[in-house]
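**Q** predicted model, plus sequence, below.
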Amino acid sequence: MSMPFYSLSRGAMLSTLLQWEANPDYSREAVTLLAGDGGERRVEVGTILANLVNAAGATAEASADAGNTGDGVLTMEASPVTSAVREGVYVVVCIDPAADGGTFDVQDPAGKSVGTATVGALFGKQVRFTISDGAADFVAGDRFEISVARASAASNAGKVVAWDPEASDGSQVIWGIALNEAVAPVGEDLVGGLVGLRRLALAKERGIAWPDGVSDRQKALAIEDLEALGVVVRTS
């Protein structure tokens, strides 16, 4: 059996990414890089990471209350949840109706408000969706429900891969940022050989290794997700 391989990043490379951290023992976390499949799995310094246990198989299904006056639609994003999502039912209630618009309060499964959603604008805290206007305006009390459930992550629970905003297997949910280069051979996990930046830290946007083809919108959402974890990204 070949030995796992990883290399610590050079200081200059790390300094391009990491601006500040509260304490390495708290801000960083060693994790297992999932085995390569069809080829070695490689990440570089600044790669955004997803932990497959966080939202592997997560589903988020929206439904409108049968008694709604407004006939607008709530549509989930292709990547419908963030790493802060909670399993259960989110309730989205109209609190400030307006002609061809309106504002909705978003409550998590525990009944706590996590923000307000505006008709026509993306809501991206814990759950991601957009409410569209319909022919009939919303009135106060109109509501939607979003049911979030997680499937078992099975044997890949707790392992990380590179973030993929187009995926639906859990790798679309951001967990942190790689602080060192790491390689997992085909069929063999790299156990503890990858260190991720997780919390109470400042990172430089120019040091992030964005995946090929990522859009400006996906970058903006990724930065929001990282900040929700406690990793604030400086863009200038």
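**A** Thanks, I have the structure now. Because the structure is a prediction, the values reported are computed rather than measured.
**Q** please make it C-alpha for all contacts and neighbour counts, starting now.
**A** Fine.
**Q** next, the buried residues of the longest helix belonging to the chain.
**A** For the chain, the longest helix by residue count, based on DSSP state H, is helix 216-229. For helix 216-229, a neighbour-count test (16 or more other Cα atoms under 10 Å) marks Leu221, Ala222, Ile223, Glu224, Asp225, Leu226, Glu227, Ala228, Leu229 as buried.
**Q** which strands and helices sit next to that helix?
**A** strand 174-178, strand 231-234 (3 or more Cα pairs under 8 Å, 6 or more residues apart in numbering; DSSP states H and E).
**Q** any chance of these in a markdown table, plus distance to Gly115 and mean neighbour count?
**A** Formatted as a markdown table, those follow (distance: least, Cα to Cα, whole Å; neighbours: other Cα atoms under 10 Å):
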| stretch | distance to Gly115 | mean neighbour count |
| --- | --- | --- |
| strand 174-178 | 20 | 28 |
| strand 231-234 | 19 | 20 |
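**Q** another one to put next to it:
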Amino acid sequence: MELNLTSLPEHNTRVLLIDLENYPSQINELPKVLAQYHLVVICYAQSNARIPIDWLMPLNETINKAQLKIFRMTSNGKNAADFGISFYAGMLMSQLPPDAHFVIMSDDQDLDHVVNLLKNQQRSAERLGMRKDEPKPAKLTPPAEPAVQTAELAKTNGKDPLTLLIKLYCAHLITYKKNRPAKKTTLLNSISNKLGDEKHRSEALFQALVKLQALQIQDTKVQYFDKRIVELTH
């Protein structure tokens, strides 16, 4: 079945390309997020690769709209499915609007080359899966509710500027969840840029976020706690 490109939105088309042989743990969420994508391409080479039965019902609507392509490579070489992903990414890039967003779902780090090529053509692209040289995340206990806040943050009259800045920056972290600063230095720069005329409060805001357990620093790297961040926006 050929892909139907005529019924796609004129802007912000979202394309999902799945490497069926190297899919990451995030793929378990596919039935829940499938509606976010306008086109789905699944590539595989090995004959023993199977589409999980739990996907069938969520995929049904996509199939009916002719917005799903399941492609088996004729050769089952080591990187055969990668070539399928690369081919369809390039083909769709030339046929879709410039603001289309490509998501490659795979643990195969070689597909980062495809993502980089798309970005070099001013296209939005990302790979969901294991990162190169990615260490196993440390097991961290989620932070408990803070029992004591600093005197400045404990004000309840609603007029404390730092309290407002905490809410605003936490809302910023939620909005840009996929592009959060990964290191302390970049986080401080982000806070300073976000505060504008209030940048003199950057260090105070950073310390407040740490004390309120919205985040913590481990060896210069930032660990975020989403539940607490959401709470601080209220």
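**A** Here it is on my side, so go on. Fair warning: this is a prediction, and the values are worked out from it, not measured in the lab.
**Q** TM-score of the superposition?
**A** Overlay of the two chains. TM-score (TM-score structural alignment, normalised by the length of structure 2): 0.23; 94 aligned residues with a Cα RMSD of 6.0 Å.
**Q** coming back round to it: out of the buried residues of helix 216-229 of structure 1, which two sit at the greatest distance?
**A** The most widely separated members of the buried residues of helix 216-229 of structure 1, counting by Cα to Cα, are Leu221 and Leu229 (12.7 Å).
**Q** helix, strand or coil for Lys194 of structure 2?
**A** helix (DSSP: H, G, I helix; E, B strand; the rest coil).
**Q** who are the contact partners of the nearest residue to Arg28 of structure 1 once chain neighbours are set aside?
**A** Sequence neighbours aside, Leu197 is the residue nearest to Arg28 of structure 1 in space, at 4.7 Å (criterion: Cα to Cα, 6 or more residues apart in numbering). Applying Cα atoms under 8 Å, 6 or more residues apart in numbering, we find Leu197 of structure 1 in contact with Ser27, Arg28, Glu29, Gly176, Ile177, Ala178, Leu179, Val231.
**Q** what's the closest of the residues you listed to Gly101 of structure 1?
**A** Val231 (33.3 Å).
**Q** that closest one reaches Gly196, doesn't it?
**A** No - using Cα atoms under 8 Å, Val231 of structure 1 is not in contact with Gly196, being 11.0 Å away.
**Q** I'd like the distance between Asp19 of structure 2 and Ile70 of structure 2.
**A** Separation of Asp19 of structure 2 from Ile70 of structure 2 (Cα to Cα, to the nearest Å) stands at 10 Å.
**Q** next, the buried residues of whichever helix or strand Val230 of structure 2 is part of.
**A** Val230 of structure 2 is located in helix 226-231, with elements delineated by DSSP states H and E. Neighbour counts using 16+ other Cα under 10 Å place Asp226, Arg228, Ile229 of helix 226-231 of structure 2 among the buried residues.
**Q** check which helices and strands that helix sits against.
**A** Counting by 3+ Cα pairs under 8 Å, 6+ apart, helix 226-231 of structure 2 packs on helix 161-175.
**Q** C-terminal to the longest strand seen in structure 1, what's the next element?
**A** Across structure 1, the longest stretch assigned as strand under DSSP state E is strand 88-98. Past strand 88-98 of structure 1, further along toward the C-terminus, the next helix or strand under DSSP H and E is strand 101-107.
**Q** tell me what that following strand is packed against?
**A** strand 88-98, strand 113-118.
**Q** same thing but at 10 Å, please
**A** strand 88-98, strand 113-118, strand 127-131, strand 143-149 (3 or more Cα pairs under 10 Å, 6 or more residues apart in numbering; DSSP states H and E).
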